[in-house]
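K.L.:
Got a predicted structure here, sequence first:
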Amino acid sequence: MNPQSTEKLRVDKWLWAARFFKTRSLAKQAIEGGKVQLGGQRVKVSREIGIGDQLRIRQGWDERDIVVIQLSDQRRGAPEAQALYEETQASIARREQSAQARKLAGGMIDRPAGKPDKRARRQIHRFRHIDDS
């Protein structure tokens, strides 16, 4: 892996290179939405991060606390991208605990057996468009 020689890198570029987000625009949206924090504070897209900085990244149900180990502005394979950061043990334990809680609660959610048939779709359509009459 060819880590970048400078000591600072834009946070959106690093998140993309570390494979937290598929595109830089998705990384930008997450940062602007407050889903990325540096030291407990919201960051701006252009904020520069360095080695040793602690980030909190929220993606869907998961929230990760990571420490930046290396900087790279090039997107590489997943094993190389995982070498750019280290997740804290507390973060790993918290994610596993919340995943287990979601798994246990998943059995209690009443979900339909499959796609609605023609009759059910008509009922849904009528229900959604009652006020349009």
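P.N.:
Nice, I can see it.

K.L.:
contacts, neighbours, all on C-alpha from now
P.N.:
Noted.

K.L.:
can you give me the helices in this protein?
P.N.:
11-17, 24-32, 78-82, 89-106, 118-128 (DSSP state H).

K.L.:
Please name whichever of those is nearest to Leu38.
P.N.:
Nearest to Leu38, of all those, is helix 11-17, at 9.5 Å by Cα to Cα.

K.L.:
related to what we said a few turns ago, now, of the helices of the chain, which is deepest in the fold?
P.N.:
Highest mean neighbour count of those: helix 11-17, a mean of 26 (counted as mean count of other Cα atoms under 10 Å).

K.L.:
another one to put next to it:
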Amino acid sequence: MADEVSDAGTVRADAWIWSVRLTKTRSQAASACRAGHVRVNGERVKPAHAVKAGDEIRVFHAGRERVVVVSKIVRKRVGPPVAATCFVDNTPPPPPREFVAPVAVRDRGTGRPTKRDRREMERLQGLGGDGPTAR
């Protein structure tokens, strides 16, 4: 394990992201880099970009942005307790549940919505529905 974790040197961005378990697979980490979802010190990077201790990495993965600062260089995938010591997590907390907009959901197999159902869905979505023909 001594050669897996170190304070000095560099490692590929996709390998580090995968090693500290920010993504499930290395190919997901590489795909995120190629798609522009990974930023190192504010700049978009390719999968082979060299990451060193002290770099700030922003990863947008699985619908959420993670902000971490590299504290140790990891060359191979490590267990969760060791991975937690390899970075400082500066990710902002997720927004509270009550601020999430309500979504109109209909039961499967109930057919097309009636005019009344449609108006109720528009009211929930904040699309108005108070025009000249609304009741």
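P.N.:
The structure has been received and is ready for your questions. Quick caveat, the model's predicted, so the values are computed rather than measured.

K.L.:
hmm, back to that, adding distance to Ile51 of structure 1, write the helices of structure 1 out as TSV.
P.N.:
Converted to TSV, the helices of structure 1 look like this (distance: least, Cα to Cα, whole Å):
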stretch	distance to Ile51 of structure 1
helix 11-17	11
helix 24-32	19
helix 78-82	14
helix 89-106	19
helix 118-128	52
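
K.L.:
between those helices, which one is nearest to Pro112 of structure 1?
P.N.:
When these are ranked by proximity to Pro112 of structure 1 (Cα to Cα), helix 118-128 comes first, at 11.4 Å.

K.L.:
and Arg58 of structure 1, what pairs with it in structure 2?
P.N.:
With TM-score structural alignment defining the correspondence, Arg58 of structure 1 maps onto Phe60 in structure 2.

K.L.:
Repeat that for Lys8 of structure 1.
P.N.:
Per TM-score structural alignment, Lys8 of structure 1 is aligned with Thr10.

K.L.:
Ignoring the adjacent residues along the chain, who's closest to that match?
P.N.:
With Cα to Cα, 6 or more residues apart in numbering as the measure, Lys52 is the residue that lies nearest to Thr10 of structure 2, at 4.8 Å, once sequence neighbours are left out.

K.L.:
how close does that neighbour sit to His61 of structure 2?
P.N.:
As judged by Cα to Cα, to the nearest Å, Lys52 of structure 2 and His61 of structure 2 stand 21 Å apart.

K.L.:
Same question for Gly54 of structure 2.
P.N.:
21 Å.

K.L.:
Next up, the contacts around the residue positioned nearest the centre of structure 1.
P.N.:
When Cα atoms, centre = their mean is applied to structure 1, the residue found nearest the centroid is Gln59 (2.3 Å). Neighbouring residues of Gln59 of structure 1 by Cα atoms under 8 Å, 6 or more residues apart in numbering: Lys35.

K.L.:
neighbours of Ala83 of structure 1, just the number please.
P.N.:
The number of residues packed around Ala83 of structure 1, counting by other Cα atoms under 10 Å, is 14.

K.L.:
Could you do Val74 of structure 2 as well?
P.N.:
For Val74 of structure 2, using other Cα under 10 Å, the count is 29.

K.L.:
Please name the nearest non-neighbouring residue to it.
P.N.:
Val5 (4.7 Å).

K.L.:
Fine by me, we can end here.
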